[in-house]
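Asker: my questions are about this predicted structure, shown below with the sequence.
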Amino acid sequence: MSYLGKYLKMPPTFEMLQNLEEVIEKEGYSLGDLSLCLQVEFSPYEMTPYDVIPFANIGCDGIHYGFLTDFGMVSDLENAFIVCISPMDFDAPIKIVARNIREFVSLVCTMKDATTISNINLIKEEEQYISLFKELKKEIDEENEEQANYVVEKIRSTIGCKIIENVYNYVEKEIMTAREQQTILSTLDGIGIVSLGSMNRKHIKYKLEKDMEIKLEDVKSFFNSATTESKLAFIRDAQFTYIISDKIELKEWIINEMVKLGLNDEAGRLMKI
């Protein structure tokens, strides 16, 4: 699993899901009954953040879930925030949906459908969550629900996850608050940048927006005096606005800068996109 980089292997909860999949498949069920397809290969999209390691997808529209490593700052993938990437949702393709993989599994069990979780990317108000759950109840198919309930109970008994009583409160308040407490710079994708220890230095942002024309020389000048956190914020925003993928010269330069910062794993992922 070279795409895992320094992490070498998937965390325990992922391995438990893999083992469970083998067991329930013999009984005629699958995690796919919850639209949860585990993946052990790096299948990047232009919108997949370079410091996100995908571990599951829903089997359509390129929607996938991954571990947010914060450019390698996370020491254990078991404790990494979980990000939903929905490439076709151009206005809101990325959102943090869980505090860690165990809570992500709890969210899947609560929603009984990993596909539905991707809808969270597009909403943030409590009324929208209420409407989403009302629509879900209307679309319930008895046969599919029976299969989903069986798989959910198997997951809960195996992993010990809980049902989330208030999904809106969990995602929009608990998760967002926890993330905001970690970050010192905001980014266009909503993920932000955590502190890397650049004490007593001012973090300045290079303001970017979609379809913006930038000069490589200006970016180089910015990097000459920017903190590491500011550089990473630029990289996030430049990816989110497709500036990196649209400009080959900038992409090659960014790869070299990432290597200088010791971000070999992330640079390797960028090279594959």
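Answerer: Looks like it arrived, so ask away.

Asker: when you work out contacts or count neighbours from here on, use the C-alpha atoms and nothing else.
Answerer: Will do.

Asker: how close does H203 sit to T13?
Answerer: For H203, the distance to T13 (C-alpha to C-alpha, to the nearest Å) stands at 36 Å.

Asker: what's the answer for S195, then?
Answerer: Distance from S195 to T13, by C-alpha to C-alpha: 27 Å.

Asker: again, but for K112
Answerer: 18 Å.

Asker: those two: which has the busier surroundings?
Answerer: Shown here are K112 and T13; by other C-alpha atoms under 10 Å, K112 has more neighbours (22 against 17).

Asker: so what's the residue count around the residue nearest to the more buried one when sequence neighbours are not counted?
Answerer: Spatial nearest neighbour of K112, excluding adjacent residues (C-alpha to C-alpha, 6 or more residues apart in numbering): L34 at 5.7 Å. For L34, the count of nearby residues is 23 (other C-alpha under 10 Å).

Asker: do you know how far the residue most central in space within the chain is from L20?
Answerer: By C-alpha atoms, centre = their mean, the mean C-alpha position of the chain lies nearest to V83, the distance being 2.0 Å. Per C-alpha to C-alpha, V83 is found 23 Å from L20.

Asker: again with L263
Answerer: Noted for L263: a distance of 34 Å to L20, by C-alpha to C-alpha.

Asker: how far away is the residue lying closest to L68 once chain neighbours are set aside from L107?
Answerer: In space, and not counting its chain neighbours, L68 is closest to V52: 4.6 Å by C-alpha to C-alpha, 6+ apart. According to C-alpha to C-alpha, V52 stands 19 Å off from L107.

Asker: ok, D246 next?
Answerer: From D246 across to L107, the span is 36 Å (C-alpha to C-alpha).

Asker: those two - which one has more neighbours?
Answerer: Higher neighbour count among D246 and L107: L107, with 24 against 13, using other C-alpha under 10 Å.

Asker: touching, the more buried one and I163? I think so.
Answerer: Yes. With contact defined as C-alpha atoms under 8 Å, L107 reaches I163; the gap is 7.1 Å.

Asker: need the three-state assignment for Y65.
Answerer: For Y65, the assignment made with DSSP: H, G, I helix; E, B strand; the rest coil gives strand.

Asker: equivalent analysis for P54, please.
Answerer: Per three-state DSSP, P54 ends up strand.

Asker: give the contact list for it.
Answerer: 39, 42-43, 64-67 (C-alpha atoms under 8 Å, 6 or more residues apart in numbering).

Asker: can you put these in JSON lines and add neighbour count and distance to V167?
Answerer: Shown next, in JSON lines, are the contacts of P54 (neighbours: other C-alpha atoms under 10 Å; distance: C-alpha to C-alpha, whole Å):
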{"residue": "Q39", "neighbour count": "15", "distance to V167": "25"}
{"residue": "F42", "neighbour count": "15", "distance to V167": "29"}
{"residue": "S43", "neighbour count": "16", "distance to V167": "29"}
{"residue": "H64", "neighbour count": "29", "distance to V167": "19"}
{"residue": "Y65", "neighbour count": "32", "distance to V167": "17"}
{"residue": "G66", "neighbour count": "23", "distance to V167": "19"}
{"residue": "F67", "neighbour count": "26", "distance to V167": "20"}
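
Asker: okay, now the one to match up with it:
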Amino acid sequence: MLSRGGAGSPPSAEPAAGRLEEAELYRPLTINFGSLALPPTLRLLQRWNESLGDSETFYGLFGFYLQTGGFRYANTPCDAVVFGSTGMDGIHFALLTDFGRSADLEQAPVICVSPMEFDDPSTVIARNLREFLSYGEQDWALFYNVFADERQWRSFQEKSAREQAESQWRRSDEEESRLGALRKQFLAEAGLSAMADGWTNLQAVRLERAERRSIPTADSLGVIEPAEPGWNGTLPPLGRDTSPDESELEPWLRQAPRHARLAAIRLLQHHGLSPALAALLADELQALGLGEDALRLLFE
């Protein structure tokens, strides 16, 4: 059985101290990506981050700090590969593998994880990384705020623009010009165009996601694994105020179809896991052939 803290443990024949330190240094990166290759667009971001030599300029261009190692929260989906964080309230961005169905991370959907938003911490915000980078700075607030409708969103934009113009911390005209030039340079190098309407695009992305789900879950991601015929559609009673009985959950997992088991795992992680429950679900992921997801689930 896998257990917390045991994921990725070194072999019993202890390597030399230098090699062990190097292994520990790269362990978070290894667990985050597993056997998946870094997508070309993420490699481009890494090159820009290195050439700029300034994380704040990178943030000004893209709205996040590059994070490809051990940046995870308890409710970060175990099938998500983290690539960036905003530096606020633990909010971070990740590529969703959909439990192994999106092995090409260049094509994987992008999600925003807001750990403090307990009702709906994870939402899809782009079809892929390239689309995510096409959003403009004026759209970034869409990722981690909830707006009832477009009117409320447009009102928020207008208010934010006024406050920014009056702020003593606003950028200078020179800095705005510099970032604008860098932004155009990046879009040209990446072969991207600036998105015309972030609100409309985001609504389309989320509608497409909802239509693809075979089972919806509380975090709005759902599961896109094809549904197996003959299943009655019933998940065990799971919720923030409902602590599952492991003695009942384990036999349910053994008899449930694959897509239902994945939905239960997503829902349980959404509400938080005890160490014993995390170990049980990690074993289930292993049995489903999702060992890398199991390691992410257990990573601390």
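Answerer: Thanks, I have it. Since we're looking at a predicted model, the values are computed, not measured.

Asker: roughly how far apart are the aligned residue in the first structure for L44 of the second structure and K112 of the first structure?
Answerer: With TM-score structural alignment defining the correspondence, L44 of the second structure maps onto M16 in the first structure. As defined by C-alpha to C-alpha, M16 of the first structure lies at a distance of 18 Å from K112 of the first structure.

Asker: doesn't L188 of the first structure belong to a helix?
Answerer: No. The assignment for L188 of the first structure, made by three-state DSSP, is coil rather than a helix.

Asker: any idea how far V171 of the first structure is from it?
Answerer: Counting by C-alpha to C-alpha, the gap from L188 of the first structure to V171 of the first structure is 19 Å.

Asker: burial count for G291 of the second structure?
Answerer: 17.

Asker: the equivalent of it over in the first structure: what's it in contact with?
Answerer: When the first structure is aligned by TM-score structural alignment, G291 of the second structure is paired with N264. When contacts are counted by C-alpha under 8 Å, 6+ apart, N264 of the first structure is found next to M258.

Asker: in the first structure, what sits opposite E189 of the second structure in the alignment?
Answerer: For E189 of the second structure, the aligned position in the first structure is occupied by T158, per TM-score structural alignment.

Asker: now for the helix or strand containing its match, which elements pack on it?
Answerer: Assessed by DSSP states H and E, T158 of the first structure sits inside helix 142-159. Other elements packing on helix 142-159 of the first structure under the criterion 3 or more C-alpha pairs under 8 Å, 6 or more residues apart in numbering; DSSP states H and E are helix 12-25, helix 101-111.

Asker: tilt between that helix and helix 12-25?
Answerer: 130 degrees (axes from the mean of the first three to the mean of the last three C-alpha atoms, to 10 degrees).

Asker: tell me the helix or strand right after helix 142-159 of the first structure.
Answerer: Next along from helix 142-159 of the first structure, by DSSP H and E: helix 167-168.

Asker: residue ranges of the strands in the stretch 1-150 of the second structure, please?
Answerer: 65-66, 80-85, 92-96, 110-113, 122-126 (DSSP state E, counting those that start in this stretch).

Asker: among those, which is nearest E24 of the second structure?
Answerer: strand 80-85 (18.3 Å; C-alpha to C-alpha).

Asker: average offset of the closest one relative to the first structure?
Answerer: Taken over the aligned residues, the distance from strand 80-85 of the second structure to the first structure averages 0.6 Å (mean C-alpha distance after the TM-score superposition for the first structure).

Asker: against the first structure, where does that strand fall?
Answerer: Going by TM-score structural alignment: strand 80-85 of the second structure matches residues 52-57.

Asker: okay, buried residues for that stretch please.
Answerer: The neighbour-count criterion (16 or more other C-alpha atoms under 10 Å) identifies 52-57 as the buried residues of stretch 52-57 of the first structure.

Asker: again, but for stretch 145-154 of the second structure
Answerer: Buried, per 16+ other C-alpha under 10 Å, within stretch 145-154 of the second structure: W153.

Asker: what lies in contact with that stretch?
Answerer: W199.

Asker: show the end-to-end separation of it, please.
Answerer: First-to-last residue span, stretch 145-154 of the second structure, C-alpha to C-alpha: 13 Å.

Asker: same deal with stretch 282-300 of the second structure?
Answerer: Termini of stretch 282-300 of the second structure sit 14 Å apart (C-alpha to C-alpha).

Asker: and if you look at stretch 200-212 of the first structure?
Answerer: The first residue of stretch 200-212 of the first structure is 31 Å away from its last residue (C-alpha to C-alpha).

Asker: that older thread, out of the helices and strands packed on helix 142-159 of the first structure, nearest to N224 of the first structure?
Answerer: Of all those, helix 101-111 comes closest under C-alpha to C-alpha, at 37.3 Å.

Asker: tell me which other helices or strands the closest one touches.
Answerer: Checking 3+ C-alpha pairs under 8 Å, 6+ apart, helix 101-111 of the first structure ends up next to helix 12-25, strand 81-85, strand 94-98, helix 114-118, helix 142-159.

Asker: ok, and which of these has the densest surroundings?
Answerer: strand 81-85 (a mean of 27; mean count of other C-alpha atoms under 10 Å).

Asker: before we move on, the earlier item: list the contacts of the match of L44 of the second structure.
Answerer: Taking C-alpha under 8 Å, 6+ apart as the test, what M16 of the first structure contacts is 158-159.

Asker: and the gap between it and I24 of the first structure?
Answerer: With C-alpha to C-alpha as the criterion, M16 of the first structure and I24 of the first structure are 12 Å apart.

Asker: go on, F67 of the first structure?
Answerer: 25 Å.

Asker: quick revisit: surely the residue nearest to K112 of the first structure meets T110?
Answerer: No. At 10.5 Å, L34 of the first structure does not count as touching T110 under the criterion of C-alpha under 8 Å.
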